[in-house]
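In: show me the folded form of this:
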Amino acid sequence: MSLFRTFPTSGDFAPLFRLLDDYDVHRASRGQTAVRSFAPRFDVRETSDAYHLDGELPGIPQQNIEIEFSDPQTLVIKGRSEREYSSPEAGESAAQGGGSDVVKTSDKQVTKSEGQHRFWVSERSIGEFHRSFSFPTNVDQDKVKASLKNGILAVVVPKASAPSGKKITIE
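Out: Next up, the predicted model:
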């Protein structure tokens, strides 16, 4: 029996779909010069007055996320994820809560970190991420609201009010 199960025992297709979702990560791992990137998963729903985007960005601080409009109807969410973890110093147990070293791993520090630690499983996405959302109707860019809570980025993009017809009088 394996220490870590990688696939559920049922006839579930979730692992296949995850492989397809992470294709770019697997392809990038072949070349050493490729920048690691991933696409966070989002739920997008429409209400009568707005579009609601809820994305999974666990462990990514707010300052590492940028939200901007690339054109009047296209919202871009991008940023960077780094792997952070704490390890107890030699001779101390994790339960003692003594001094701990925080190690950050980014693309530039991977070789240094791999020499210090032995990963049994590395499933967390690190690197740069980028998602683009194009809306079919005009949106009100000035009233967009975003919040990050418990690793979920919630963005509300209000629809622009329909332009009202204006009657022009002839002089």
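In: alpha carbons only for contacts and neighbour counts from here, please
Out: Will do.
In: what does the host helix or strand of Asp54 contact?
Out: Taking DSSP states H and E as the definition, Asp54 sits inside strand 50-56. Strand 50-56 has contacts (Cα atoms under 8 Å, 6 or more residues apart in numbering) with 40-46, 151-159.
In: how far off centre is it?
Out: 13 Å (Cα atoms, centre = their mean, to the nearest Å).
In: tell me which residues in it are buried?
Out: Going by neighbour count (16 or more other Cα atoms under 10 Å), the buried part of strand 50-56 is 50-56.
In: from those residues, which is closest to Glu123?
Out: The closest of these to Glu123 turns out to be Glu56 (Cα to Cα; 14.7 Å).
In: to compare against the first, here's another:
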Amino acid sequence: MSKHHNPWMEIQSMREEIDRIMDDARDWSMGRASDRDRFALWRPVADLYETVDQYIIELELPGVDQEKISLESKGGHLLVHGEKRIEKEATGSAYQLVERSYGPFSRKFQLPRNVDSAGIKAVFKNGVLTVSIPKKDTPSKSVSIKVE
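Out: Here you go, the predicted model:
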């Protein structure tokens, strides 16, 4: 076992994924999922971490056009939606293998109560969307976020 391998992190990651699947299933069965969430064809992976003065969410969105990404802070959640389109047509031939994900995507992140929604910044660079969410003392209202 290498010194960088941490089986507890893998177990935690698996548990979070199972919890996410169960939450999604419950939301869909109770009619709480939005139409956008119901038609999402893939789910980009994300890292979340906290600094002294902000929360950071990084989503891998390779091949997604910046114009196809939308973010919104609403009801204590950060909603990220978009679409990845197939750019190439296999004219005169047929694909033999398609492993990459295409189509609409949707992610929903619960925000802590101490965030400044008006100060949220989103930067898209090299296929990674980085969302910086500043901390504050009181909850804030719903706002739209521009991707830079």
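In: rewinding a little: in the helix or strand that the strand holding Asp54 of the first structure is followed by, what counts as buried?
Out: Where DSSP H and E defines the elements, the next helix or strand beyond strand 50-56 of the first structure is strand 65-71. Within strand 65-71 of the first structure, the residues that count as buried by 16+ other Cα under 10 Å are Ile65.
In: what about the strands in the first structure?
Out: With DSSP state E as the criterion, the first structure has strands at 37-38, 42-46, 50-56, 65-71, 74-81, 83-88, 100-105, 127-134, 145-149, 152-158.
In: and for the fifth one, what are the contacting residues?
Out: Applying Cα under 8 Å, 6+ apart, the contact partners of strand 74-81 of the first structure are 59-60, 64-70, 106, 125-135.
In: average offset between it and the second structure?
Out: Taken over the aligned residues, the distance from strand 74-81 of the first structure to the second structure averages 0.7 Å (mean Cα distance after the TM-score superposition for the first structure).
In: who's sitting farthest from the centroid in the second structure?
Out: Gly92 (35.8 Å; Cα atoms, centre = their mean).
In: dump the strands of the first structure into JSON lines; add distance to Leu19 of the first structure as well.
Out: Shown next, in JSON lines, are these (distance: least, Cα to Cα, whole Å):
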{"stretch": "strand 37-38", "distance to Leu19 of the first structure": "12"}
{"stretch": "strand 42-46", "distance to Leu19 of the first structure": "17"}
{"stretch": "strand 50-56", "distance to Leu19 of the first structure": "18"}
{"stretch": "strand 65-71", "distance to Leu19 of the first structure": "25"}
{"stretch": "strand 74-81", "distance to Leu19 of the first structure": "20"}
{"stretch": "strand 83-88", "distance to Leu19 of the first structure": "21"}
{"stretch": "strand 100-105", "distance to Leu19 of the first structure": "23"}
{"stretch": "strand 127-134", "distance to Leu19 of the first structure": "17"}
{"stretch": "strand 145-149", "distance to Leu19 of the first structure": "27"}
{"stretch": "strand 152-158", "distance to Leu19 of the first structure": "23"}
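In: quick one: which of those strands is nearest Leu16 of the first structure?
Out: Nearest of the strands of the first structure to Leu16 of the first structure, taken as Cα to Cα: strand 37-38 at 16.9 Å.
In: can you name the residues of the second structure that that closest one overlays?
Out: Aligned by TM-score structural alignment, strand 37-38 of the first structure falls on residues 41-42 of the second structure.
In: centre of the chain versus that stretch, how much separation?
Out: On Cα atoms, centre = their mean, the centre of stretch 41-42 of the second structure falls 12 Å from that of its chain.
In: name the residues that touch that stretch?
Out: For stretch 41-42 of the second structure, the surrounding residues in contact (Cα under 8 Å, 6+ apart) are 101-106.
In: pipe these into CSV and attach distance to Ile18 of the second structure and neighbour count per row.
Out: Formatted as CSV, those follow (distance: Cα to Cα, whole Å; neighbours: other Cα atoms under 10 Å):
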residue, distance to Ile18 of the second structure, neighbour count
Ser101, 20, 16
Tyr102, 23, 17
Gly103, 23, 14
Pro104, 22, 19
Phe105, 19, 22
Ser106, 17, 22
